[in-house]
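> 3D, please:
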Amino acid sequence: MSDPVWRPMRRADLPAVKAISDAVHGAYTEDMAVYAERLALYPDGCKVLERDGSLLGYLIAHPWRSDAPPALGSLLGAIPSSADIYYLHDLALLPDARGSGAGASGTTAAIAQAQAAGYARMMLMAVAGADSFWARQGFTRLPGRIASYGEEACLMERRVQAGVA
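Sure, this is the predicted structure:
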């Protein structure tokens, strides 16, 4: 068995991405249209974790506006020209990938991409107790909530040095 590797997401991966979301996120899962739109709008931010031909996880990130993080399940329509952050929409790993370092390596890749694209900050919405994982990745809590995510979710941010890999 080989080590899992992050690779670019392809349209053919979307059914597996949706299945992983359903398995991992429960109430926070989203319609396939959300994943398909993110891939169409910003393919550079869409990755899957693959081992021996099987998908074990995915990561979706894209430029966005810090004053209006996207609601759960919402379609974006377009990446705004006024984007001022790199938004980490989702990182989901099946149990077989957890503890392997894949979450940290996916986050590192997203940080490098944010830097290369010139963003000084990343933002995400942590759900289901994931704030402790994100805190270990350098994210800190921000005030504010997005109602669609529920009371337990928290908005988090990490500063990155734009242009430095």
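> Please make it C-alpha for all contacts and neighbour counts, starting now.
Will do.
> Report how many residues lie close to G106.
21 (other C-alpha atoms under 10 Å).
> Helix or strand for it, just tell me which one.
G106 is part of helix 102-116 when elements are defined by DSSP states H and E.
> Which parts of this structure are strands?
5-8, 46-51, 54-64, 85-93, 121-126, 140-141, 154-159 (DSSP state E).
> could you redo these as JSON lines and give each row mean neighbour count and distance to S132?
Output for the strands of the chain, formatted as JSON lines (neighbours: other C-alpha atoms under 10 Å; distance: least, C-alpha to C-alpha, whole Å):
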{"stretch": "strand 5-8", "mean neighbour count": "16", "distance to S132": "23"}
{"stretch": "strand 46-51", "mean neighbour count": "23", "distance to S132": "22"}
{"stretch": "strand 54-64", "mean neighbour count": "23", "distance to S132": "18"}
{"stretch": "strand 85-93", "mean neighbour count": "22", "distance to S132": "14"}
{"stretch": "strand 121-126", "mean neighbour count": "24", "distance to S132": "9"}
{"stretch": "strand 140-141", "mean neighbour count": "17", "distance to S132": "10"}
{"stretch": "strand 154-159", "mean neighbour count": "20", "distance to S132": "11"}
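> Please name the nearest non-neighbouring residue to W64.
With C-alpha to C-alpha, 6 or more residues apart in numbering as the criterion, W64 has its nearest non-adjacent residue at 4.4 Å, and that residue is A83.
> Same question for A97.
L56 (6.1 Å).
> So that neighbour versus H89, what's the distance?
Separation of L56 from H89 (C-alpha to C-alpha, to the nearest Å) stands at 17 Å.
> A116 now?
18 Å.
> Would you enumerate the residues in contact with K47?
With contact taken as C-alpha atoms under 8 Å, 6 or more residues apart in numbering, K47 is in contact with 6-9, 58-60.
> Distance check, the residue most central in space within the chain against V24.
Relative to the mean C-alpha position of the chain, the nearest C-alpha, by C-alpha atoms, centre = their mean, is the one of D90, at 2.7 Å. Distance of D90 to V24, given as C-alpha to C-alpha: 11 Å.
> structure for this one too, so we can compare:
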Amino acid sequence: MSGDGVRIRHIADADWDAITAMESRAYTELGLTEGRAVLRARADASPETCFVLDVGSEPAGYVLALPYPPFRYPDLERAEEPAVVAPDPPRNLHLHDIVVAERQRGRGLGQRLLTHLTRTAGARGFERISLVAVGRSEPFWSKRGFTAYPGISPGGYGANAVYMSRPHAPDMQDSGVQDQQDPGVQDQQDRGVQDPGVQDPGLYDRGVHVRDRHVQGGGRAYEAS
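Okay, here's the model as predicted:
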């Protein structure tokens, strides 16, 4: 744990009440909530790339990311299939969800989660990171080196959802995620980044859900603060 009481760790069974509550508050208005069973299935598909951020002893944010073929993304209405070891696994890590609780936004916690995930991606040999920007958050992620692919229409992620990706870069965390209201990533989720112009509410990056049957499109990624 750092001197300010912030710690990032792997998800434990006891975290799911808090994660489900944060996810619901972040995505209900957008019509993009998934529910506990589906969220757990995402994490179970790649537990080594999914994390919780604690402030003191309380979960205050989380990130869900999993390997997914480039230009494909999870179906928000379906749970992931059990993980299967592939002979040639995807070298793309899909940032599906990144959320920071409302009361903790504006402290740069979304950036910490993003930095931690980026370092993890590098350590595990991923070559690219993708996400689905939602809620008009494309500008936020563009400033952080992500490129939009307008030819891909992430079905099920709401209007204005944009599939984006970027090569893995160790300095991704220094690319501008500010501890302030930023229209790109809210300290809430990462299911496809929502409008980067919104307050740095909590980093939504619902990115792309990854499941056994790869759905072309994007995930959820909101702004991360």
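> thinking again about what came up before, show me what the residue nearest to the centre of the first structure aligns to in the second structure.
Aligned counterpart of D90 of the first structure in the second structure: D97 (TM-score structural alignment).
> correct me, but its match touches G61?
No. D97 of the second structure is beyond contact range of G61, at 10.3 Å (criterion: C-alpha atoms under 8 Å).
> how far away is the residue nearest to A18 of the second structure when sequence neighbours are not counted from T33 of the second structure?
Spatial nearest neighbour of A18 of the second structure, excluding adjacent residues (C-alpha to C-alpha, 6+ apart): P59 at 6.6 Å. Using C-alpha to C-alpha, we find P59 of the second structure at a distance of 19 Å from T33 of the second structure.
> buried ones in stretch 93-105 of the first structure?
93, 97, 102-103 (16 or more other C-alpha atoms under 10 Å).
> Straight-line length of that stretch, end to end?
12 Å.
> which residues touch that stretch?
For stretch 93-105 of the first structure, contacts defined as C-alpha under 8 Å, 6+ apart pick out 4, 20, 23-24, 49, 56-58, 91, 137.
> And the nearest residue to M1 of the first structure once chain neighbours are set aside, how far from P95 of the first structure?
Among residues not flanking M1 of the first structure along the chain, D52 sits closest, at 6.9 Å (C-alpha to C-alpha, 6+ apart). Per C-alpha to C-alpha, D52 of the first structure is found 16 Å from P95 of the first structure.
> go on, G26 of the first structure?
Going from G26 of the first structure to P95 of the first structure by C-alpha to C-alpha gives 14 Å.
> for D13 of the first structure, same thing?
Distance from D13 of the first structure to P95 of the first structure, counting by C-alpha to C-alpha: 19 Å.
> swap in P4 of the first structure?
Distance, P4 of the first structure to P95 of the first structure, using C-alpha to C-alpha: 13 Å.
> For the aligned residue in the first structure for the residue nearest to A18 of the second structure, which residues are in contact?
The equivalent of P59 of the second structure in the first structure is L55 (alignment by TM-score structural alignment). Shown in contact with L55 of the first structure (C-alpha under 8 Å, 6+ apart): 16-17, 48-49.
> List just the nearest of these to A36 of the first structure.
Taking C-alpha to C-alpha as the measure, A36 of the first structure lies nearest V17 of the contacts of L55 of the first structure, at 9.7 Å.
> so that closest one sits right up against G57, yeah?
Yes. The pair formed by V17 of the first structure and G57 meets the contact definition of C-alpha under 8 Å, at 7.3 Å.
> what does R40 of the second structure align to in the first structure?
Using TM-score structural alignment, R40 of the second structure lines up with A36 in the first structure.
> what about the residue lying closest to that match once chain neighbours are set aside, how many neighbours?
For A36 of the first structure, ignoring the flanking residues on the chain, the nearest one in space by C-alpha to C-alpha, 6+ apart is L14 at 6.8 Å. Look at L14 of the first structure: counted by other C-alpha under 10 Å, it has 18 neighbours.
> thinking again about what came up before, so who does the residue nearest to the centre of the first structure touch?
58-61, 124.
> Please repeat the previous calculation with a cut-off of 10 Å.
By C-alpha atoms under 10 Å, 6 or more residues apart in numbering, D90 of the first structure lies in contact with 21, 35, 46, 58-61, 124-126.
> which residues of the second structure fall in helices?
For the second structure, the helices defined by DSSP state H occupy 16-27, 36-45, 109-123, 138-142.
> hey, which of the ones you listed is tucked in deepest?
helix 138-142 (a mean of 26; mean count of other C-alpha atoms under 10 Å).
> Can you give me the stretch of the first structure that it aligns onto?
Mapped onto the first structure using TM-score structural alignment, helix 138-142 of the second structure spans residues 131-135.
> Now that stretch on the second structure. Mean distance?
Superposing on the second structure and averaging over aligned pairs (mean C-alpha distance after the TM-score superposition for the first structure), stretch 131-135 of the first structure comes out at 2.8 Å.
> what do we get in the second structure for G103 of the first structure?
Aligned by TM-score structural alignment, G103 of the first structure pairs with G110 of the second structure.
> so can I have a markdown table of the strands of the first structure showing distance to A78 of the first structure?
Below are these laid out as a markdown table (distance: least, C-alpha to C-alpha, whole Å):
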| stretch | distance to A78 of the first structure |
| --- | --- |
| strand 5-8 | 20 |
| strand 46-51 | 15 |
| strand 54-64 | 10 |
| strand 85-93 | 14 |
| strand 121-126 | 18 |
| strand 140-141 | 27 |
| strand 154-159 | 22 |
